[in-house]
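Q: Sharing a model that was predicted from the sequence below.
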Amino acid sequence: MRPTLTRYTQALACAAALLTLAACGGDADGEKTSASSSSTSSEPTYDDDYAYAQAEKAQTKLRGIKPNEPIPKGATWATRSYIKAYNEDVADQKNAGVVERGSVTVDAMHPLDSNPEAPGGWDLTMYQCSTSTVRYFKDGEDVTARPEDPNKPMPSGPQKNVHLLSFKTPDDGRTWQIDNAQLVYGAEVKETPCASD
């Protein structure tokens, strides 16, 4: 018998888009280690290949966070706003007696857009294609809901997920921080590179 979905599990479905990114997964395939390009000025410049490689490193550090644990407040690979939102979701989950189990395996990372002229400074976006076995339990019952429809329970078995990740740089491209994560679902998934992976 499936547990009845509560108002909390509806909110949990929305938070899952953020939290399941960190669930103990393996390294993404093809991590890049490009060097910065040279310039005639004394200031170093960084190309897109280098920037995306650094962004992937930030995403890998996020996946190193253990389930049900917050991001350390001093983490330099995530923006303050991302750390705050993530840690608030972890605290809400803990206060509600909900425990996360399972893991996420990253199948591929696909660069989407690099915008050095973005308001607030250069930003990057990437698609993360993954396979998740993450489930949420309260009092021993599976309360995992569909993110796109929190009134319905998540089907059993591994789930293919697509996240749109955003990154910011605090130092003009030398290092990168994860700034946002949005779950992509429905017909929009077919428009992403993950559809052909």
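A: Looks like it arrived, so ask away. These numbers were taken from a predicted model, which means no experiment stands behind them.
Q: going forward, measure contacts between C-alpha atoms and count neighbours the same way
A: Will do.
Q: how about the strands in this structure?
A: In the chain, the strands defined using DSSP state E lie at 98-101, 104-115, 123-132, 135-138, 141-142, 145-146, 149-153, 159-168, 177-184.
Q: Could you list the buried residues of the first one?
A: Think strand 98-101. 98-100 (16 or more other C-alpha atoms under 10 Å).
Q: Would you format those as JSON lines with distance to Ser130 included?
A: Putting the buried residues of strand 98-101 into JSON lines (distance: C-alpha to C-alpha, whole Å) gives the following:
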{"residue": "Val98", "distance to Ser130": "23"}
{"residue": "Val99", "distance to Ser130": "21"}
{"residue": "Glu100", "distance to Ser130": "17"}
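Q: count of residues packed around Leu124?
A: Look at Leu124: counted by other C-alpha atoms under 10 Å, it has 24 neighbours.
Q: likewise the one 4 residues further on?
A: Residue crowding around Gln128 was assessed by other C-alpha under 10 Å; the count is 26.
Q: Can you tell me how far it is from Ala53?
A: Distance of Gln128 to Ala53, given as C-alpha to C-alpha, to the nearest Å: 14 Å.
Q: Equivalent analysis for Ala16, please.
A: The value you get for Ala16 to Ala53, if C-alpha to C-alpha is used, is 25 Å.
Q: Go through the strands of the chain and name the closest to Ile65.
A: strand 104-115 (11.6 Å; C-alpha to C-alpha).
Q: tilt between the closest one and strand 123-132?
A: Relative orientation of strand 104-115 versus strand 123-132 (axes from the mean of the first three to the mean of the last three C-alpha atoms, to 10 degrees): 160 degrees.
Q: Packing partners of strand 104-115?
A: If you count contacts as 3 or more C-alpha pairs under 8 Å, 6 or more residues apart in numbering; DSSP states H and E, strand 104-115 packs onto helix 48-63, strand 123-132.
Q: can you put those in a markdown table and add distance to Pro150?
A: A markdown table is the format used below for these (distance: least, C-alpha to C-alpha, whole Å):
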| stretch | distance to Pro150 |
| --- | --- |
| helix 48-63 | 24 |
| strand 123-132 | 17 |
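Q: Check it against this one:
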Amino acid sequence: MRLHTRPAVATASLAAVLMVLAGCGGESEGTDTTTSASSSTTYDDEYAYAEAKKVDAKFQAHDGSKPLPTDTEWATDSFIKGYNEEVQAQNDAGVVEKGKVTITGTHPAESRPDAPGGWDLTMYQCSVSTIRYFKDGVDVTVRQEDPSEPLPKGPHDNVHLLSFTSPDDGKTWQLDESQYLYGDRAEEAPCDE
């Protein structure tokens, strides 16, 4: 299971849970494609984005049918909670995931070293997914942006906005949120660069 790269599942209650949790934190306000470095830290944006990519690689390597350990250092408590609730809901519903996600690129979005609560940053993640969901052998995969519509078969390009936070002024980073983008927001992402 890849929370930030998955389509939705066509089971009314499960689809609702998955749609609520797919963002793992809710909508983000607009993003800025500029970055800045804080004068109060020894770490810069280049280092921060490199560390965020390492965090995402760890998440992609995680077995999606299993919950994240509660002591996972590279994810915030709220991300772990939301992810684990989704895994449990999918398992309880008897839904099986098949397919894979291939990350085709990541691009910096916004870095805020002086954000309230500590430095945070966002980056676009571009991917191609063949993930499908099956319940009792029936394909129940639907569009994330419209769970009333089945997702056509075949590979699909996806764009997600990943949010990271640093508990120690930029030294280490944690995945905090993953938001599926569609429509104009997806088209404006720099995936074709």
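A: Thanks, I have it. Please read all numbers here as calculations on a predicted model, not as lab measurements.
Q: Would you mind putting the strands of structure 1 into a markdown table with distance to Lys84 of structure 1 alongside?
A: Shown next, in a markdown table, are those (distance: least, C-alpha to C-alpha, whole Å):
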| stretch | distance to Lys84 of structure 1 |
| --- | --- |
| strand 98-101 | 19 |
| strand 104-115 | 22 |
| strand 123-132 | 20 |
| strand 135-138 | 21 |
| strand 141-142 | 27 |
| strand 145-146 | 23 |
| strand 149-153 | 23 |
| strand 159-168 | 16 |
| strand 177-184 | 11 |
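Q: Which one of those lies nearest to Lys73 of structure 1?
A: strand 177-184 (13.3 Å).
Q: What span of structure 2 is the closest one aligned with?
A: Alignment note (TM-score structural alignment): strand 177-184 of structure 1 is matched to residues 174-181 of structure 2.
Q: how far apart are the matching stretch and its match in structure 1?
A: For stretch 174-181 of structure 2, the mean deviation from structure 1 after alignment is 0.3 Å (mean C-alpha distance after the TM-score superposition for structure 1).
Q: That stretch: how far from the chain's middle?
A: 4 Å (C-alpha atoms, centre = their mean, to the nearest Å).
Q: now do stretch 68-87 of structure 1
A: For stretch 68-87 of structure 1, the distance to the chain centre is 12 Å (C-alpha atoms, centre = their mean).
Q: residues in structure 2 aligned with that stretch?
A: On structure 2, the counterpart of stretch 68-87 of structure 1 by TM-score structural alignment is residues 65-84.
Q: rewinding a little: which one of the strands of structure 1 lies closest to Asp47 of structure 1?
A: Once the strands of structure 1 are compared by C-alpha to C-alpha, strand 104-115 is nearest, at 9.8 Å.
Q: Check which residues of the closest one are buried.
A: 104-111, 114.
Q: what angle separates it from strand 159-168?
A: Using the same axes, to 10 degrees: strand 104-115 of structure 1 against strand 159-168 is 40 degrees.
Q: matching residues in structure 2 for strand 104-115 of structure 1?
A: With TM-score structural alignment as the criterion, strand 104-115 of structure 1 aligns to 101-112.
Q: Report the mean distance between the matching stretch and its aligned residues in structure 1.
A: Mean for stretch 101-112 of structure 2 is 0.4 Å (mean C-alpha distance after the TM-score superposition for structure 1).
Q: Who are the contact partners of the closest residue to Ala16 of structure 1 other than its chain neighbours?
A: Nearest in space to Ala16 of structure 1, with sequence neighbours left out and distances taken as C-alpha to C-alpha, 6 or more residues apart in numbering, is Pro147 at 7.2 Å. Residues in contact with Pro147 of structure 1 (C-alpha atoms under 8 Å, 6 or more residues apart in numbering) are 13-14, 16-17.
Q: Of these, which are reproduced in structure 2?
A: Counting by both residues aligned by TM-score structural alignment, their matches' C-alpha atoms under 8 Å, the contacts of Pro147 of structure 1 that remain in contact in structure 2 are Cys14.
Q: and the contacts of Pro147 of structure 1 as TSV, adding neighbour count?
A: Output for the contacts of Pro147 of structure 1, formatted as TSV (neighbours: other C-alpha atoms under 10 Å):
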residue	neighbour count
Ala13	24
Cys14	19
Ala16	21
Ala17	17
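Q: Could I get the contacts of Pro147 of structure 1 in CSV, plus columns for distance to Leu165 of structure 1?
A: Formatted as CSV, those follow (distance: C-alpha to C-alpha, whole Å):
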residue, distance to Leu165 of structure 1
Ala13, 18
Cys14, 16
Ala16, 14
Ala17, 11
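Q: Which of the contacts of Pro147 of structure 1 sits closest to Arg80 of structure 1?
A: Checking those against Arg80 of structure 1 by C-alpha to C-alpha gives Ala17 as the nearest, at 18.1 Å.
Q: do you know how far the closest one is from Gly186 of structure 1?
A: Counting by C-alpha to C-alpha, the gap from Ala17 of structure 1 to Gly186 of structure 1 is 14 Å.
Q: can you check Gln54 of structure 1 too?
A: 30 Å.
Q: and what of Asp49 of structure 1?
A: Counting by C-alpha to C-alpha - Asp49 of structure 1 and Gly186 of structure 1 are separated by 30 Å.
Q: Of those two, give the one with the bigger neighbour count.
A: Neighbour count, other C-alpha under 10 Å: between Asp49 of structure 1 and Gly186, Asp49 has more, with 16 against 8.
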